[in-house]
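> Coordinates for the following, if possible.
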Amino acid sequence: MPELPEVETVRRGLAPAMEGAVIARAELRRPDLRFPLPEGFAARVEGRRILGLKRRAKYLVIDLSDGAAILAHLGMSGSFRVEEPAVLTNALPGSSGDTPGLFYLPRGKDARHDHVVFHLEREGRILQVVYNDPRRFGFMDLAEGTALDAHPFFRSLGEEPTGNGLSPDYLAARFKGKGQPVKATLLDQRVIAGLGNIYVCEALWRAGIAPATAAGALVRGDGAPGARLVALNTAIHQVIAEAIEAGGSSLRDHIRTDGTLGYFQHRFSVYDREGEACPRPACTGTVARIAQGGRSTFFCPVCQT
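All right, here's what the predicted structure looks like:
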């Protein structure tokens, strides 16, 4: 499943094509994705101008001119592509009927899996934004923009790992008294919104914290964050920022909206590197893998304590 940096790079890739455009037509080629599409979805979005694209956790939020917002989740294999209809001569410059770039695995080209097509118009120019999802684990919904925080998808989410709200003091308040492993606590979306398995492994390695460490052990007796929790907070911010800058990890079949791959997977220090030497200078350890909560955890048993 794409993680937060992947979703953020998708948002950035879609924004130039979608922001400011009017949805002339919403073409629904099936009534459902992972869940049924909202009743009257096409009629409710057609004719609305797209004011902006945002991201909350791993969700895309498409703000519309009537105050509503389209919520989209990519699931396991969902992707958007921007293209121009071949028959049109007034398409937006830079749009293409093909998806350029190299792929780790092919993605988003089989028209049988094009499930939702937004036909957009801006100043007489036309383009299409196509949602493709072979596995159909993604989904879309509609919500009132003023009530997003109360939406079932969002109301229990914790702080974003990209914002100032994620701080050592915030983590200390959420970790205090927890005997749960820190790895599981970090994956709890009620604690940090959008932080996934890959970047939790990387952040714990950077901070030198063993994934099985009890979350509460990182908090001092007076409730203040310990030095290791401060280091972990910094590591989370850094690893997410670097992944976004690099364009996302692009594991398996994830691509950016322009069809190119991100390359942060080449910078992974421990994730998916079982049996390799720990890259920390002077560390003699070997990267190991254990299962936690049904997910693989990669770490160095020597320098992560």
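> From now on I want contacts and neighbour counts done on CA atoms only, so please keep to that.
Will do.
> so where do the helices sit in the stretch 1-150 of the chain?
Secondary structure of the stretch 1-150 of the chain by DSSP state H, counting those that start in this stretch: the helices cover 4-18, 41-45.
> What residues of the last one count as buried?
Neighbour-count burial for helix 41-45 flags Phe41, Ala42, Val45 (criterion: 16 or more other C-alpha atoms under 10 Å).
> ok, these vs Gly13, which is closest?
Gly13 has its nearest neighbour among the buried residues of helix 41-45 in Val45, at 21.1 Å by C-alpha to C-alpha.
> From Ile23, how far out is the closest one?
Relative to Ile23, Val45 is positioned 7 Å away (C-alpha to C-alpha, to the nearest Å).
> Let's see this one next, to set against the first:
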Amino acid sequence: MPELPEVETIRRTLAQHVNGLKIKEVKLVWSSAVISWEDQPFEVLVADRQIQRIDRRGKYLLIRLDNDLTLIAHMRMTGRLNYYTEKQPPDKHTHVVFCLDKGEVHFSDVRKFGRIQAIPTSRSISDSSLGKLGPEPLELEFTPQVLKERFGKKKVSVKAALLDQHVLAGLGNIYVDESLFQARISPNRTVDSLTEEELAELHQAIRNVLQAGIDAQGTSFRDYRDANGEKGSFERALQVYGRGGEPCKVCGQKLERVRLAGRTTVYCSQCQK
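Okay, here's the model as predicted:
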């Protein structure tokens, strides 16, 4: 599932091609992939609008169009937005084609969980799930004190808390496991047991790991690609995620693989206390 670094990479690579272009036509191959506004046909509502810029909020892409319209794209498990310089036949997993005045953008999704929602820009926060998201972990306003406040007095595991998008936006299984390893904190710990020092270390680890993920243009195990169809390379730097049963790169101990918060979790019981 694309997490913050992957979605940010898609935003950057897509914006390079489409900012300032006009959507001439929308072709719906699978109509359930889109959600329109007030019963207006999606393809009619979106056509003839100019792409002004592309923003990101957590794991969501926000494609800002003129005349107060935003497209909120959520990739879910296997969604992709690919740009093509010329007309391209849709493949079997392509659900929406945005025909631009220069090239095309295809939204494809093997698992069919991803969605693109059209909503007035002025209501994109109040009338969508964006309004419930926690703070952005790479913004200056996100401090160790903010992390502590977002955790509150919860008795849940730190793994579960960090996966909760209402607590912090953008983190998923990959970057939570990696952040906890870098902070040397066991994913089994409850958030109310973390000391001030541990919170500060976790805060810094989250920022470090996410920035490293962005610098590597994301993690491409299976489906993720950027808007140019290119893979990321962060999987080469992974310390624990996907490595259950293998030796820890720091201490050599066999990495533990457990189920936490409904997700497979990998950690080192020697390094992470």
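> Once they're superposed, what TM-score comes out?
Superposed pair, TM-score by TM-score structural alignment, normalised by the length of structure 2: 0.94. Supporting alignment: 271 aligned residues with a C-alpha RMSD of 1.7 Å.
> out of the helices of the stretch 1-150 of structure 1, deepest packed?
Stretch with highest mean neighbour count among the helices of the stretch 1-150 of structure 1: helix 4-18 (a mean of 22; mean count of other C-alpha atoms under 10 Å).
> Now that one on structure 2. Mean distance?
Mean deviation of helix 4-18 of structure 1 relative to structure 2 after superposition (mean C-alpha distance after the TM-score superposition for structure 1): 1.0 Å.
> helices or strands up against that helix?
strand 50-56, strand 59-64, strand 79-83, helix 227-246 (3 or more C-alpha pairs under 8 Å, 6 or more residues apart in numbering; DSSP states H and E).
> can I get these in CSV with distance to Gly165 of structure 1 and mean neighbour count?
Below are the helices and strands packed on helix 4-18 of structure 1 laid out as CSV (distance: least, C-alpha to C-alpha, whole Å; neighbours: other C-alpha atoms under 10 Å):
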stretch, distance to Gly165 of structure 1, mean neighbour count
strand 50-56, 14, 19
strand 59-64, 19, 23
strand 79-83, 29, 25
helix 227-246, 11, 19
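> Output those as a markdown table; include the columns distance to Leu157 of structure 1.
Supplementary listing: the helices and strands packed on helix 4-18 of structure 1 in a markdown table, determined by distance: least, C-alpha to C-alpha, whole Å:
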| stretch | distance to Leu157 of structure 1 |
| --- | --- |
| strand 50-56 | 9 |
| strand 59-64 | 11 |
| strand 79-83 | 23 |
| helix 227-246 | 17 |
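> Tell me which of those lies nearest to Gly158 of structure 1.
Proximity to Gly158 of structure 1, assessed across those by C-alpha to C-alpha, is greatest for strand 50-56 (10.4 Å).
> For the closest one, name the packing helices and strands.
Applying 3+ C-alpha pairs under 8 Å, 6+ apart, one finds that strand 50-56 of structure 1 contacts helix 4-18, strand 59-64.
> Nearest to Ala227 of structure 1, out of those?
Among these, helix 4-18 comes nearest to Ala227 of structure 1, with 26.3 Å by C-alpha to C-alpha.
> contacts for that closest one?
By C-alpha atoms under 8 Å, 6 or more residues apart in numbering, the list of residues contacting helix 4-18 of structure 1 from outside reads 50, 52-55, 57-60, 80, 82, 120, 194-196, 240, 243-244, 247-250, 254, 256-258.
> still on that earlier bit, compare the helices of the stretch 1-150 of structure 1 and give me the one nearest Gly208 of structure 1.
helix 4-18 (22.5 Å).
> equivalent range in structure 2 for the closest one?
Using TM-score structural alignment, helix 4-18 of structure 1 corresponds to residues 4-18 of structure 2.
> centre of the chain versus that stretch, how much separation?
Relative to its chain's centre, stretch 4-18 of structure 2 lies at 11 Å (C-alpha atoms, centre = their mean, to the nearest Å).
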